[in-house]
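K.L.:
Following is a predicted model, sequence given first.
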Amino acid sequence: MIQPRPLLLRADASPAIGTGHVMRCLALAEAWQAVGGEVVLLSSALPAPLKERASSQGVDVVNLPAGFQGDEDTRFTAQTAAQLGALWVVMDGYHFPHTASSMLQAAGLHVLWVDDFGVKDDFAPDLLLNQNLGASTEWYPLLGPQTELLLGPRYALLRREFARWRGWKREVPERARRLLVTLGGSDPANVTAKVIEALVLMGDRAPTATVLAGAANPRADALARMLEGTPHQLCRQATDMPALMAESDLAIAAGGTTVWELAFMGLPSLLICLADNQRRNCRELAAAGAAVDMGWHEEVTPQLIAQTMEQLIVDAPRRAAMSAGGRALVDGCGAERVCLHLREGDLRLRPATMNDARLLFEWFNEPAVRAVSFSPEKVSWEHHCAWLKSKLSDEHYVIWLAEAGAGRLVGQARFVLEDDTATISISLAAESRGQGLGTLLIWAACRRLCREHQRIRRIEAWIKPDNVGSLRAFEKAGFQFLAEKDVHGQPAVIYEWRCGL
């Protein structure tokens, strides 16, 4: 088992800050744990419900000493990472000075910086993640050339509980009858109360609502009293958010990180902007046709909420279009993609040589490999040696072996190059399967091919329809469905990777 180094998350939560920074870090933690990595969250005065959630997820929580800020905070973060044996530190919070990045790097650490606004400062984390729609390189004019940008909703950090809903299709009823209200973990402006007032104004015309009170919401009891005598219910602890979204026909939500979950679930939403960092989300999602931008919370009245709901609950075509628009933006693989970047150093690719002939011969003829091949017959040793010698000298052919750990060979990736298109095939050694290495190998090999062969603009993978594991590995690596066709007289699913995306 190739176990990644521990991952250190640095994020805070409070009624003023909200819970979004910690929640999306916990989503990344789940993806890291899925490939066998340990995760620690370093936080200042984390609210008890969030601490319990992290612990239940298997994430250890370390408390930042009271009063630590700025450089003192950064030094303690570096010390914690060193004690943990972490290679990467994830920084998610607007109050962290950008100088923290260079301080952590000077301590021998790699830095993933999570941002929402854009940065005008001169700083250079190893990776910078902005999952928001419309994020671009123009938001970071002074970023160092060594920083790799991970931009847009394809990197949206969704929790693992959403994964099982990837193939689900929403049915849009003629009239929306169930409403989900989710206005952040703390809702400091108490906008939830306005929504409840709107429901009361609508009376029997209102959809039945589930109103969420987040972990850091200090007014949950008052909200419960407002709902007494109505058909609506308050939920203080959502144990299955995807199921709540699936059973709802419409949502009223804040413009924070939850919008990517709503988009993924195809849930038409009215978005109310609760903080400056949400303005772009609300505006861009509305422009994409995936939501309605209700505006700044102080300007949104119960009457406006009721009026907008009245119109949308009977407009099934519009809700269907909003649902499709959301699903087109978020595919639910964002956390796994970010982890691929964090793990890029776990595999080393080297060109194959004739000295690898015996190992490749054994891998090619392994029964599990032949079963998923479009040419399932076993290959003779003589034919294999002749084939390998020919391909190693062919400029249209690339064969790389993947090494992990102390030079242990774990698999191979092959490409056939033709004009601006390459076709990939991979295989893993039997003892290296089931560790997430297939996705990592696909991703790392494709990135390297695009760098070293710049005429290649796209890469295709031809996969048997019943090879579910391979289909999933290519999807997680960033391939998208292109077509179905016959390969050597057998049905095949064609997936595509676009270089530069």
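P.N.:
Yes, it's here. Residues are numbered from 1 along each chain as shown.
K.L.:
C-alpha only now, for contacts and for neighbours.
P.N.:
Noted.
K.L.:
Arg414 contacts Leu392, correct?
P.N.:
No - using CA atoms under 8 Å as the test, Arg414 is too far from Leu392 to be in contact (10.9 Å).
K.L.:
got any residues that touch both of these two?
P.N.:
Common contacts of Arg414 and Leu392 (CA atoms under 8 Å, 6 or more residues apart in numbering): 398-399.
K.L.:
So which of the two has more stuff around it?
P.N.:
Arg414 (19 against 16; other CA atoms under 10 Å).
K.L.:
which element is that one on?
P.N.:
Element membership of Arg414 [criterion: DSSP states H and E] is strand 408-418.
K.L.:
any idea how far the helix or strand following that strand is from the chain center?
P.N.:
Counting by DSSP H and E, the next helix or strand C-terminal to strand 408-418 is strand 421-428. Computed by CA atoms, centre = their mean, to the nearest Å, the chain-centroid distance of strand 421-428 equals 24 Å.
K.L.:
Now do strand 421-428: everything it contacts.
P.N.:
Residues contacting strand 421-428 (CA under 8 Å, 6+ apart): 363, 369, 410-417, 437-438, 442, 456-462.
K.L.:
coming back round to it: now the strand holding Arg414, how far from the chain's geometric center?
P.N.:
Worked out by CA atoms, centre = their mean, strand 408-418 lies 26 Å from the chain centre.
K.L.:
Counting by contacts, list what that strand packs against.
P.N.:
Secondary-structure packing of strand 408-418 (3 or more CA pairs under 8 Å, 6 or more residues apart in numbering; DSSP states H and E): strand 397-404, strand 421-428, helix 437-452.
K.L.:
Got another one to weigh against that:
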Amino acid sequence: MQVYIRTDASIQIGSGHVMRCLTLANQLKQKNVLVKFICRELTGNMIEYIRQQDFEVFTLKEIDVLSHWDWTTEHWQEDARGTINFLQNENQLINLLIVDHYSLDMKWEEMIRPFVGKIMVIDDLADRNHDCDFLLDQNYYINMERRYKGLVSEKCMQFLGPNFALLRDEFLAIDPTIILRDGEIHNIFIFFGGADSSGETLKALYAIERLLHDEVKVNVVVGVSNPYTSKIKEFCDSYKNIQLHCQIDYMAKLMLEADIAIGAGGSASWERIYVKLPSIVEIVADNQKELTEALETTNAIYSLGKNSDVKEHDIFQQLKLLIDNPEKVKRMAEQCNYVMDSHALSEQKLATQILKALF
């Protein structure tokens, strides 16, 4: 069985799409499925990183534009033709094409349709029509079951909600039911995604500087495409209790050790929720707004709002409030149980569900 994945990463796009696709790719690989990627060469891409994970990557030509999203939306036919060129070179049936890309919709999918057995879309915007057989939206929304009504065919199999979240095996190996959090904050975890083009990691570090003392440990995670890595490293190196980690494969371990997280909305939300890690969240992209606001209604997270409106003092003030109120932090951890069913998630691993549906 052969599967292709069409997705991108860049400074503008971030790394979330690629990372969640890699999680699904690894799940499929464990079931002896051959998975290949198609990615466009963009500044801040993760093509070499995907190859380092032992997946073949075919590359679409680089484009020099301010907004890759807008370019792809306008030039979707060129993108489709480039994708088809790779699909046609295969000597065997391509059973499934997975597309995780906000700029591609039904028109692109209809053009691809004759060259693949089935199409799966990973989305969380619900703002455009799709021609697909499967759709994944792993996010938590109030209107989850009605979210794609009229946007996909009635025959489309929909995997909706955090019980289908694409979590890496390092997380699924953990039994969240045995995680106990007392609400005391002695370990702070900071992660704003692989790119963090707006410098939120530095903002958070400057914000918590006044709260640092010998009993507080801080772990900071950045991706390979973070443009502020050198400045972040310089800051971290000046404190013995701050540790910087770059493009790691032990995120779950750091989250387990942490008592509070400061980070962005998006895919990392499910990693934090799974290990019951209370979070102070900034919305760093428009597609994170609806999800973050919905999660805040559960009281599992605290949202500071749009990152452009967040000042260092806002982060400091909220963190200080939580440090002084361990019972509130403990309740945030407990609320994570109502957002995600960890047992159901491990039982209905997405790759298994997809393969059942294909055959």
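P.N.:
Alright, I've got the coordinates. In this text, all values refer to a predicted model and were calculated from it rather than measured experimentally.
K.L.:
Can you pull the TM-score for these?
P.N.:
Here the TM-score for the pair of chains, by TM-score structural alignment, normalised by the length of the second structure, is 0.87; 342 aligned residues with a CA RMSD of 2.4 Å.
K.L.:
hang on, the earlier thing: which one, of the helices and strands packed on strand 408-418 of the first structure, ends up nearest to Ile305 of the first structure?
P.N.:
Among those, helix 437-452 comes nearest to Ile305 of the first structure, with 44.6 Å by CA to CA.
K.L.:
In that closest one, which residues are buried?
P.N.:
Neighbour counts over helix 437-452 of the first structure (16 or more other CA atoms under 10 Å) mark 437-446, 449-450 as buried.
K.L.:
Need those residues in TSV (columns: distance to Leu7 of the first structure).
P.N.:
Below are the buried residues of helix 437-452 of the first structure laid out as TSV (distance: CA to CA, whole Å):
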residue	distance to Leu7 of the first structure
Leu437	18
Gly438	21
Thr439	20
Leu440	17
Leu441	21
Ile442	23
Trp443	21
Ala444	20
Ala445	24
Cys446	25
Leu449	28
Cys450	28
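K.L.:
Name the member of these with the shortest distance to Leu244 of the first structure.
P.N.:
Closest approach to Leu244 of the first structure among those (CA to CA): Thr439, at 30.5 Å.
K.L.:
Looking at the second structure, name the residue matched to that closest one.
P.N.:
Thr439 of the first structure maps onto nothing in the second structure when the alignment is built from TM-score structural alignment.
K.L.:
Could you pull up the residues touching Thr439 of the first structure?
P.N.:
Here Thr439 of the first structure is in contact with 473-474, 476-477 (CA under 8 Å, 6+ apart).
K.L.:
what are the ranges of the helices in the stretch 1-150 of the second structure?
P.N.:
Ranges of helices in the stretch 1-150 of the second structure, per DSSP state H, counting those that start in this stretch, are 16-29, 47-52, 68-74, 76-88, 106-112.
K.L.:
Mean neighbour count, the ones you listed: which tops it?
P.N.:
helix 16-29 (a mean of 20; mean count of other CA atoms under 10 Å).
K.L.:
Which stretch of the first structure lines up against that one?
P.N.:
If you align by TM-score structural alignment, helix 16-29 of the second structure falls on residues 20-33 of the first structure.
K.L.:
roughly how far is that stretch from the heart of the chain?
P.N.:
Averaged C-alpha coordinates place stretch 20-33 of the first structure at 9 Å from its chain's average position (CA atoms, centre = their mean).
K.L.:
next one: stretch 123-130 of the second structure
P.N.:
On CA atoms, centre = their mean, the centre of stretch 123-130 of the second structure falls 16 Å from the chain's centre.
K.L.:
which one is the residue mapped onto Cys246 of the second structure from the first structure nearest to, not counting chain neighbours?
P.N.:
In the first structure, the residue equivalent to Cys246 of the second structure is Arg236, according to TM-score structural alignment. Excluding the flanking residues, the one nearest Arg236 of the first structure by CA to CA, 6 or more residues apart in numbering is Ala213, at 5.0 Å.
K.L.:
what do we get in the second structure for the one you found?
P.N.:
Per TM-score structural alignment, Ala213 of the first structure is aligned with Val222.
K.L.:
For its match, the count of nearby residues, please.
P.N.:
For Val222 of the second structure, the count of nearby residues is 23 (other CA under 10 Å).
K.L.:
if I look at the aligned partner of Arg279 of the first structure in the second structure, how far off is Leu160 of the second structure?
P.N.:
In the second structure, the residue matched to Arg279 of the first structure (TM-score structural alignment) is Lys289. Look at Lys289 of the second structure and Leu160 of the second structure: by CA to CA, to the nearest Å, they are 18 Å apart.
K.L.:
Please, where are all the strands along the second structure?
P.N.:
For the second structure, the strands defined by DSSP state E occupy 2-7, 34-40, 56-60, 96-100, 118-122, 134-137, 157-160, 187-191, 217-222, 242-246, 260-264, 279-283, 301-306.
K.L.:
Could you export these as CSV, including distance to Glu145 of the second structure?
P.N.:
Putting the strands of the second structure into CSV (distance: least, CA to CA, whole Å) gives the following:
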stretch, distance to Glu145 of the second structure
strand 2-7, 25
strand 34-40, 30
strand 56-60, 34
strand 96-100, 20
strand 118-122, 16
strand 134-137, 11
strand 157-160, 7
strand 187-191, 30
strand 217-222, 34
strand 242-246, 37
strand 260-264, 25
strand 279-283, 24
strand 301-306, 23
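K.L.:
looking at these, which is closest to Met144 of the second structure?
P.N.:
Closest among the strands of the second structure, once you apply CA to CA, is strand 157-160, at 6.8 Å.
K.L.:
so the closest one aligns onto which residues of the first structure?
P.N.:
Alignment of strand 157-160 of the second structure against the first structure: residues 148-151, by TM-score structural alignment.
K.L.:
Since that was my last question, I'll sign off now.
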